[in-house]
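Enquirer: kindly generate the corresponding structure for this input.
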Amino acid sequence: MRQPRPVRVIALVVVGMLLAACGAAASPTPATQPTTQPTAAPTVEATAPPPEAGSLTVLSLWGGSERANFLAVIDGFTAKTGIAVQYETARDFLPVMRTRLAAGNPPMIAIIPRPGVMVDFAKEGYLVDLATLGITNMSANYSQAWLDLGTAEGTLYGVAVKANSKSTMWYKPASFAALGVQPPTDWAGLVAIADKYVAAGKIPFAVGGKDSWTLTDWFENIYVRTAGPDKYSELFGGTLPFNDQTVKDAMKRMADLIAVDKYVAGGRQGVLGTGFVDGIGRVFGTSADAEMYYEGGFVGGIALGDVNPSLTPVKDIAFFTFPQIDPAQGTPLIGGGDLAVAFVDNNMVRGFMAYLSSKDSADIWASTGTISPNKNTDTTKYPNPLAVEEAKQVAGAAAFRFDGSDLLPGTLGEQWGTTLQGVIENPTNIDKLLNDFEELAKAEFGR
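Expert: Next up, the predicted model:
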């Protein structure tokens, strides 16, 4: 637990200034005191001790380095306002939140890792919308894609505080130069590069398909670029069958690339036998045997920090955006994002939510190497040029869709990954695999 600092009279003045900077239109309501914990606590973690007088309570699932990075952001707020923040980590985030809401003891602010959870809380009447909090200029700091992510039933509730892209295709610039190619902008260009590598006696791709979530990410980028963002939302929202023809077409396109032996390190069995980090090593390690690797922006940090510290960003490792397939659909961003939402309306909450939506907090996030979706972030704050490029991709996204497998309820996400491993094992079995998975999805979604 962070030790709160004394709150001075100047704190409320500074909060007012933060709100003014965010276009505050409403005068703040008196501070609401959080409900004290019930005497019959379901679990210690779920009921947490009542906040110390004058402190703001914030809950998220961030631990480790993510916690340390967020505490740097919190320290920036406290330095500006004198308001102490009591931060709690709950790795089992949703059960903890549900128990505390049922007990009438929510945190003042929570950082939500999945937009569907925010939508549920909003529909159930738990959240305070941003306009009520006096935060009215979000469009000045965020692209429409990020405003949409924080919106439920037409009302804006969430501030996107950190994000990552899963639409990054990693490559070796020197290898591309030797092959005489530039990063492709469309699928045909990507396949042409793969064929050119094969002709040169090299293996185009490594794939970490032993960790099945890497295959779901491949599929999601292909599907959103062929069927479009709306169909994507329908599919992972449970209203479009998983054996729909659009799914079959995207699955075949994926299999025609990464389930073809000549295109992937170790052939199809190599895909299924290679884990996520080992796949990075097959492209960027000291004994590399492939030329490109698809996965999210976090690949850069792992490659530079763990796989091969001798790499130089941009010179030895870089990425391009996952290529366009259907020009009508463009290049929507697939990724993850965390949303700050408020459960009470008081001066501290207003100040902190305004701060989280501001350039000031975004610059601190950037200095920790965390990608901020705030389009006014000072990109010179990022620790390396790879992070700068990912940040530009994230902040400028015209359309954003959350990682689809993470949106699936129950165990469907894991089962979906297993289904995709089945496609790699036997690409001729796509119809049966999708029909079988659709039966599971129907039961889980209740349709």
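Enquirer: make it CA atoms for all contacts and neighbour counts henceforth
Expert: Will do.
Enquirer: how about Thr411, what does it touch?
Expert: The contact partners of Thr411, by C-alpha atoms under 8 Å, 6 or more residues apart in numbering, come to none.
Enquirer: please tell me how far it sits from Trp365.
Expert: Between Thr411 and Trp365 the computed distance is 33 Å (C-alpha to C-alpha, to the nearest Å).
Enquirer: repeat that for Gln393.
Expert: Counting by C-alpha to C-alpha, the gap from Gln393 to Trp365 is 16 Å.
Enquirer: looking at the two, which is more packed in?
Expert: Taking neighbours as other C-alpha atoms under 10 Å, Gln393 and Trp365 compare with Trp365 leading, 23 against 19.
Enquirer: what distance do you get for that one to Ala397?
Expert: Separation of Trp365 from Ala397 (C-alpha to C-alpha) stands at 19 Å.
Enquirer: what's the answer for Val349, then?
Expert: Here Val349 is placed at a distance of 28 Å from Ala397 (C-alpha to C-alpha).
Enquirer: for Gly189, same thing?
Expert: 22 Å.
Enquirer: tell me which of these two has more neighbours.
Expert: Remark: of Gly189 and Ala397, Ala397 carries more neighbours, 22 against 17, as counted by other C-alpha under 10 Å.
Enquirer: please, which helix or strand holds the more buried one?
Expert: Using DSSP states H and E, Ala397 sits within no helix or strand.
Enquirer: my read is that it contacts Leu147, right?
Expert: No: between Ala397 and Leu147 there is no contact under C-alpha atoms under 8 Å: 11.2 Å.
Enquirer: what about the strands in the protein?
Expert: Assigned by DSSP state E, the strands in the chain fall at 55-60, 84-89, 109-112, 151-152, 155-156, 159-165, 168-171, 205-206, 292-294, 318-321, 333-342, 400-402.
Enquirer: of those, flag the one that's most buried.
Expert: Ranked by mean neighbour count, the strands of the chain are led by strand 205-206 with a mean of 28 (mean count of other C-alpha atoms under 10 Å).
Enquirer: quick one more, to check against the first:
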Amino acid sequence: MQSRKQRIPTALIALAGAAALALTACSGGGNGGGGSGGGAELSGVTLNVAADWSGAEQKNFEQVLAKFEQQTGAKVNYTSYGTDVATVLGQKVDGGDPPDVAVIPQPGLMQQLAKKQALIEVDQATKAEVEKNYSKDWVDLGKVDGKLYGVWFKGSNKSTVWYNTDVYDAAGASVPKDWDGFLKQLGTVSDSGVYGLSIGADAGWPLTDWFENVYLRTAGPEKYDQLSTHEIPWTDPSVKTALETLGKLWGDKTLVQPGTAQRTFGDSVTAVFGDPPKAGTVYEGDFVAGNIASSTKSVVGKNAKFYDFPAINGSGPSVVGGGNAAVQLKDNKGAAALMQYLASPEAATVWVELGGFTSPNSKVDTAKYPDETSKQIAEALTGAKTFRFDMSDLAPSAFGGTKGAGEWQILIDFFQNPSDVAGTQQKLEAAAAAAWK
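Expert: The predicted model follows:
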């Protein structure tokens, strides 16, 4: 069965005419982690690296690796494991032939590999690089049982609300400052004759993202962490508050474009940015930019823009997102040097300048992003007071990643009957209890 990660486009931003990057040598440290000038301290060393990236993403990551090769003299062979990274990597580990370094998309997979003793804890140089360059939330996401294994090289921001500026301007609507303002501006758009909001819920994953963003803002990060691991039940009052908040919006037929249960996520984007637009706003992650570019004539940064998911009751800047973490599977000098390099702003900047990439590394100069929209997305990701990983991606797939079952289906049912908060909580708890057995 495909995981939810396979349904979401991996490209964060679709950019035309990506700039070419000259791989110039830099002065710096001697092990490849902090930038070295055409060194040969790893001459003769061959490293094998694997990730899920293919196509344009693979080519861009290979540019990142090429700079490491230039700095250290090592040779790096890259292999794409495709979308089923967990299965392929697991087979490699079980067969005694893992890559030196793998870049994986889920904290759960990192935890699984660490508990199988398949991962190497990062060395002190890499740990220092990570702690210097990443916020505490990202550092903690790389830990299992207090030990640091993961370097989060790529990030995604799923707290972006996309809007058609032409629709907003015609309606006299503006960017809201909080949830109440959000509802008000959706009403302003609807009053102009275009629905305020389009949602695609033929599959449940967009609804889980809605829930996660609202829950993080109404319950706070501590409760979010507890619910993510089923330390508290889905019948907790904090879940009730989030569902009631969502239900007020989802049940307002004057704001939400009808036909949601049959509409795909892609069609919800087209409804906002197609010609003519049928709605003014769509919520989803930074990958919406790719859908806009590939499926409509709207232009990201011009008539297609985003604002941060609104605060609720004074909640601070918060981002729900995802990412890809590098982990070390072989204990050797070359793999350790590559891990340190991937933790550096220098490595991230290679791909940043090529486009289609957001780095969670807070030391990356956001001026290096090739357009204003990707720069703003990165600033929101690294500048958030609180970052939490997509909750449904942390859950067992039976609960958080299966079409027609678990959280996906229960939230679809709730969308269709948003008054049944208590019944929805009971169904969610029953499904969670079964999945976490």
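Enquirer: before we move on, back to that, to Cys22 of the first structure, which of the strands of the first structure lies closest?
Expert: strand 159-165 (12.4 Å; C-alpha to C-alpha).
Enquirer: contacts for that closest one?
Expert: Strand 159-165 of the first structure is touched from outside by 146-147, 149-150, 296-298, 333-341, 353, 356-357, 362, 365, 370-374, 390, 393-394, with contacts defined as C-alpha under 8 Å, 6+ apart.
Enquirer: before we move on, what about stretch 304-311 of the first structure?
Expert: With C-alpha under 8 Å, 6+ apart as the test, stretch 304-311 of the first structure has contacts from 277, 280-281, 284-286, 303, 312-313, 317.
Enquirer: among those, find me the one that's closest to Gly16 of the first structure.
Expert: Top of the list for closeness to Gly16 of the first structure, among those and by C-alpha to C-alpha, is Pro313 at 42.0 Å.
Enquirer: show me what the closest one lines up with in the second structure.
Expert: In the second structure, the residue matched to Pro313 of the first structure (TM-score structural alignment) is Val300.
Enquirer: what sits closest to that match if chain neighbours are left out?
Expert: Distances taken as C-alpha to C-alpha, 6 or more residues apart in numbering put Ala289 closest to Val300 of the second structure, at 6.4 Å, once the chain neighbours are dropped.
Enquirer: share the number of residues neighbouring the one you found, please.
Expert: If we define neighbours as other C-alpha under 10 Å, then Ala289 of the second structure has 27 of them.
Enquirer: against Leu156 of the first structure, how distant is the residue mapped onto it from the first structure?
Expert: Aligned by TM-score structural alignment, Ala289 of the second structure pairs with Gly300 of the first structure. Going from Gly300 of the first structure to Leu156 of the first structure by C-alpha to C-alpha gives 33 Å.
Enquirer: contacts for stretch 243-251 of the first structure?
Expert: Looking at what lies outside stretch 243-251 of the first structure - C-alpha under 8 Å, 6+ apart - the contacts are 219, 222-223, 226-227, 423, 430-431, 434-435, 438.
Enquirer: check contacts around the nearest residue to Asn31 of the second structure once chain neighbours are set aside.
Expert: Of all residues not flanking Asn31 of the second structure in the chain, Ala337 sits nearest, at 5.7 Å (C-alpha to C-alpha, 6+ apart). Ala337 of the second structure makes contacts with 31-33, as judged by C-alpha under 8 Å, 6+ apart.
Enquirer: counterpart of Ala337 of the second structure over in the first structure?
Expert: In the first structure, Ala337 of the second structure lands on Gly351 (TM-score structural alignment).
Enquirer: any figure for the gap between that match and Met108 of the first structure?
Expert: Gly351 of the first structure is 12 Å from Met108 of the first structure, by C-alpha to C-alpha.
Enquirer: just Trp416 of the first structure next, same as before
Expert: Going from Trp416 of the first structure to Met108 of the first structure by C-alpha to C-alpha gives 36 Å.
Enquirer: likewise for Val15 of the first structure?
Expert: Counting by C-alpha to C-alpha, the gap from Val15 of the first structure to Met108 of the first structure is 16 Å.
Enquirer: cool, and Ser139 of the first structure?
Expert: Ser139 of the first structure sits at a distance of 24 Å from Met108 of the first structure (criterion: C-alpha to C-alpha).
Enquirer: looking at these two, which is more packed in?
Expert: Met108 (23 against 12).
Enquirer: centre-most residue in the first structure?
Expert: The centroid of the first structure falls nearest to Gly336 when counting by C-alpha atoms, centre = their mean (1.1 Å).
Enquirer: do a quick rundown of the helices in the stretch 51-200 of the second structure.
Expert: Taking DSSP state H, counting those that start in this stretch, the helices of the stretch 51-200 of the second structure run over residues 55-72, 85-94, 107-115, 124-133, 136-141, 165-171, 179-191.
Enquirer: Provide the aligned range in the first structure for the fifth one.
Expert: The one in question is helix 136-141 of the second structure. Mapped onto the first structure using TM-score structural alignment, helix 136-141 of the second structure covers residues 144-149.
Enquirer: export the strands of the first structure to TSV and tack on distance to Leu235 of the first structure?
Expert: As requested, those are exported to TSV (distance: least, C-alpha to C-alpha, whole Å):
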stretch	distance to Leu235 of the first structure
strand 55-60	28
strand 84-89	32
strand 109-112	22
strand 151-152	19
strand 155-156	23
strand 159-165	20
strand 168-171	22
strand 205-206	28
strand 292-294	23
strand 318-321	23
strand 333-342	14
strand 400-402	12
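Enquirer: for Asn69 of the first structure, which of the ones you listed is the nearest?
Expert: strand 159-165 (10.8 Å).
Enquirer: to what extent does that closest one diverge from the second structure after superposition?
Expert: Following superposition, strand 159-165 of the first structure is found to deviate from the second structure by 0.7 Å on average (mean C-alpha distance after the TM-score superposition for the first structure).
Enquirer: in the second structure, what range does that strand match?
Expert: By TM-score structural alignment, strand 159-165 of the first structure lines up with residues 151-157 in the second structure.
Enquirer: quick one: the matching stretch to chain centroid distance?
Expert: Centroid separation between stretch 151-157 of the second structure and its chain, computed with C-alpha atoms, centre = their mean, to the nearest Å, is 7 Å.
Enquirer: again, but for stretch 382-391 of the second structure
Expert: On C-alpha atoms, centre = their mean, the centre of stretch 382-391 of the second structure falls 10 Å from the chain's centre.
Enquirer: which residues of the first structure does that stretch align to?
Expert: Stretch 382-391 of the second structure covers residues 395-404 of the first structure once aligned (TM-score structural alignment).
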